[in-house]
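Asker: got a structure for you, letters missing:
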């Protein structure tokens, strides 16, 4: 029998080194707290405990499982909320009350619910691992696809009826059986047939992202920003409006009221894809700032494992991690308790490799059942003092394709999303060029490049304005500044609470870009006719275009009114 020899917060040690194996899940002490073996040397086995070790004593028993830290995968994940190690918080509340006590062992999946299966195979069929055996609707929005866990010939009758997670769904001639539950170690990526180069965008409905800094399905992105810059709000917007099938939202070390807001909003928001609540296709992982720090470290692996399960069914999954800085802080605290040699700013030397292991699980793949699925990862970063040179931000930049840098100054003037277009970038644009050309036309990329040029020229001109004022600028330069204002306020700034502006289709974005570009060209023609910039401003065409986002829905025929207004007003200049 293994026993506790040494305790330091969530880290304990045992002298019975020969009884343990690396990454084994164990249960520690009289309350049977879940833990994981994270180190073995000639003297001690070191265990990371995922609950509070308060009142634990030296000499208490450690129970071995012989298996790695794992979660149960199956029906009932969607619409539910879990802690960092996969325990369902709703079920815990029903059973034990509102306060989470240590040692509460509640299964991830509810075994009392029956699921009405429709089989896609029959007795005598040979199936390979990953093949779709049966389907049923897990929620009103998502069809659950039961996948084969073994290769072999089916020996059971495959009867269409109601099954619980404890019932045997199929048996094989080899003698193996399978239920609706698939237990999987969270630190191991689930297998796929092939990784594919992603060439399709994850459409978010946020103009600054879709137009300037797009992300592919199966890509990865980071949202760094100081306190109050709008990281959580932007992730909420992405979760609500992106065109993924499944949303996995991980609240990793964030405030409890933010997770409560997610629950409240997602439960009330009508999903534009299904007409039902968004929560029906969402999984929430809540490991808030007052929960055990070790479980925070495990929470992102729990979330990505849930995401991979639905990816394997052929779904496109978007995973939001808020925030990876709090996760890195958990690594730093645990590393300190392990007395490891600290690296930059006290973070462990393996910070970069842990970040890589997480972001590399983003994927666009052909699954074992030949379906196509993806996981897109968006991680928020909370650098202290909005210092993007700190280790978490710098190491994250090595492993992601999109960097959406939030600017606190933009947030201060209520410009949301507060993405700084000078610091942000996307490495996926070259992969998406052909998709944009075929779906939106060549004009989209041309106009995109044009508004970037206008914004860059504005930055250059503002240096002159700061020194000697705007009056010395030529009319052509004043036009550039005015068009930059139209781009910033009328296009890049977006109102998350407006029915027309909260989410915008790519077709409407393309139409808006075209109108802005057309207006710029027409104004340049007027200036060449020796008309003044002040006369153009007095026509109020710029304010009219800025207000378009609030006045026009997805009916693109209404844009003709704006073209007519621009032409009429410019022709009226004497």
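Answerer: Yep, that arrived. Quantities reported herein were computed from a predicted structural model and do not represent experimental measurements.
Asker: going forward, measure contacts between C-alpha atoms and count neighbours the same way
Answerer: Noted.
Asker: leaving out chain neighbours, which residue sits closest to residue 194?
Answerer: Spatial nearest neighbour of residue 194, chain neighbours left out: residue 366 (5.1 Å); criterion: Cα to Cα, 6 or more residues apart in numbering.
Asker: just give me the neighbour total for the one you found.
Answerer: 19 (other Cα atoms under 10 Å).
Asker: next up, a second structure to put side by side with the first:
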């Protein structure tokens, strides 16, 4: 686009929607709006007029002010320096903005996302020689981005061709040329440590692959009962106060992913402040170093422009795909997709589009599906395997799971962690409802558990869920006619289910021992609770009074084991299990003697 025809004029302003006359502009292109130079994106073309959604408040902007096309779509910078950073919804670095401009982001401010002054030590791939044909995703070399993560510098998707030159090992800034390629059209293109990529376009890969290993979060109800594979799609729906943000923070802190990307999309400022303050102080449980060395944050609070909120999900996903292409397992947490959908609804309403259920646009389901579809495990251009696991929080008004965002999400995802207000009110955390949640990954995760932990994992999980289902039925009877209507065996079933709820499912994020539970500990706690129930059920059949069993001190011990023994103390848990077995055997022996004496 020439200098003469990349300038236009503002015709109309409707909140974040601005109509400009700008002949030749393309759909999706970025523009600068008004004398303040606000950034926006073309979303509709009507002849020579373009409808633009502004990423910043249009207050004070008037019709007649100039507009300018920038020649490229909304894009992010991808290169060393992303990890440990905090960005806004359109990838502006918030820490640099705070240092230079204070608490508020000046409108029209444009800053590079990555530091142009910092030098990085680049080590080229020894196998690459001049004349080598380079495909997209081939590794050019490495940079040690943090102590925890090695950054793999890749051939960008638009730079495939014949290698003309590759820089020797040394220190380079992002703007330095580290190589040149000759593309099929005969042009020589520069290679740098970073490149740009449009956020609304999924990054290419060779082929999709099936997930093979679960994402271990250290949360028992997630890992043991409703597992999510690396490369899977999950959702955490729940009403206000049910603990969505805490669940996502626990996943971000404890998951065994290589890279964590947390996108705060339209959530309350106080929640994001808590994340921004605590994450830099946390220790990575796997490396012992700072958690932020493998984490980056995108913060777009509810008081920030609604259109930037809509863009923030795409910004986070593009950065997640970039690290996936390097062969890493990435987990991206979107908190929340409901606020993202509300941004779609507001823009749609201002465009005068026909609303459907609850005012959302007709394309809500397809947009949600398109975002979740970008998650997955893939084979990259460099023949590595990488994955993006997407976990979206959903905030249904009043906890109504039939509302459009939750209902559409439920049809798309593979793992559904439904939060319950009743459990949260009862102080049972995480408040994930085991009757309303599901996972389609149980059989695949079972192969991993069978190989790595215990062959009985899938069977024991099924037994626990069956006991919890019977417990729900029995509690309805108790609520109607009282506990006297239950037999001894049924009363013991209630006790066994309570032991699973208290000793396995309930887990405190604030307890230093209980906040994380390794897979080994998770299985031992589950097996212990079921063994106690089964041993007790055998004694009930022999005629032992249920009251004698419910008064046993070992039940309290079983409930407290999760907080007494950490994930390294599996031997002590096995010893405790043996102690329980001996206690039940002693009761069996004493009761047999009593029966013999009575006869």
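Answerer: It's in. All values reported here derive from a predicted model rather than from experimental measurement.
Asker: ok so, going back, what's the counterpart of the residue nearest to residue 194 of structure 1 in structure 2?
Answerer: With TM-score structural alignment as the criterion, the equivalent of residue 366 of structure 1 in structure 2 is residue 379.
Asker: alignment lookup: residue 83 of structure 1 to structure 2.
Answerer: In structure 2, residue 83 of structure 1 lands on residue 88 (TM-score structural alignment).
Asker: give me the neighbour count for that match.
Answerer: Neighbour tally, residue 88 of structure 2, other Cα under 10 Å: 25.
Asker: what residues does it make contact with?
Answerer: 94, 298-300, 312 (Cα atoms under 8 Å, 6 or more residues apart in numbering).
Asker: can you tell me the SS state at the nearest residue to it once chain neighbours are set aside?
Answerer: Leaving out its chain neighbours, the residue that sits closest to residue 88 of structure 2 by Cα to Cα, 6+ apart is residue 299, at 5.0 Å. Three-state assignment for residue 299 of structure 2 (DSSP: H, G, I helix; E, B strand; the rest coil): strand.
Asker: tell me where the stretch 1-150 of structure 1 has helices.
Answerer: Using DSSP state H, counting those that start in this stretch, the helices assigned to the stretch 1-150 of structure 1 run over residues 89-96.
Asker: hmm, I was thinking of the stretch 401-550 of structure 2
Answerer: 404-412, 421-425, 442-452, 457-481, 488-500, 519-542, 546-550.
Asker: in structure 1, what residues pair with the fifth one?
Answerer: Under TM-score structural alignment, the match for helix 488-500 of structure 2 in structure 1 covers residues 475-487.
Asker: ok, now the last one?
Answerer: Correspondence between helix 546-550 of structure 2 and structure 1 is established over residues 533-537, with TM-score structural alignment as the criterion.
Asker: how far does the matching stretch sit from the chain's center?
Answerer: Distance of stretch 533-537 of structure 1 from the chain centroid (Cα atoms, centre = their mean, to the nearest Å) equals 45 Å.
Asker: kindly report the same for stretch 503-515 of structure 1.
Answerer: Put simply, stretch 503-515 of structure 1 sits 24 Å off its chain's centre (Cα atoms, centre = their mean).
Asker: nearest the geometric middle of structure 1, what residue?
Answerer: Ranked by distance to the mean C-alpha position of structure 1 (Cα atoms, centre = their mean), the top residue is residue 320 at 2.3 Å.
Asker: quick one: the match of helix 546-550 of structure 2 to structure 2 mean distance?
Answerer: Compared with structure 2 after fitting, stretch 533-537 of structure 1 has a mean deviation of 1.1 Å; criterion: mean Cα distance after the TM-score superposition for structure 1.
Asker: which residues are contacting that stretch?
Answerer: With contact meaning Cα under 8 Å, 6+ apart, stretch 533-537 of structure 1 is reached by 475-476, 478-479, 523, 527, 570, 573.
Asker: what lines up with residue 433 of structure 1 in structure 2?
Answerer: Aligned counterpart of residue 433 of structure 1 in structure 2: residue 446 (TM-score structural alignment).
Asker: and if you look at residue 318 of structure 1?
Answerer: Residue pairing (TM-score structural alignment): residue 318 of structure 1 is matched to residue 331 of structure 2.
Asker: quick check: its match is in a strand.
Answerer: Yes - assessed with three-state DSSP, residue 331 of structure 2 lies in a strand.
Asker: and stretch 457-466 of structure 1, how far out from the chain middle?
Answerer: Chain-centre distance of stretch 457-466 of structure 1: 36 Å, with Cα atoms, centre = their mean.
Asker: in structure 2, what stretch matches it?
Answerer: Counting by TM-score structural alignment, stretch 457-466 of structure 1 corresponds to 470-479 in structure 2.
Asker: you'd agree the match of residue 433 of structure 1 is up against residue 460?
Answerer: No - the criterion here is Cα atoms under 8 Å, and residue 446 of structure 2 misses it with residue 460 at 11.0 Å.
Asker: tell me which stretches of the stretch 201-350 of structure 2 form helices.
Answerer: Using DSSP H, counting those that start in this stretch, the helices of the stretch 201-350 of structure 2 run over residues 220, 244-254, 269-278, 306-325, 337-350.
Asker: count the residues that sit near the corresponding residue of structure 2 for residue 55 of structure 1.
Answerer: Matched across to structure 2, residue 55 of structure 1 falls on residue 60, judged by TM-score structural alignment. Using other Cα under 10 Å, residue 60 of structure 2 has 7 neighbouring residues.
Asker: for residue 307 of structure 2, see how far away residue 60 of structure 2 is.
Answerer: Distance, residue 60 of structure 2 to residue 307 of structure 2, by Cα to Cα, to the nearest Å: 18 Å.
Asker: do residue 106 of structure 2 as well
Answerer: Plainly put, residue 106 of structure 2 is 16 Å away from residue 307 of structure 2 if you go by Cα to Cα.
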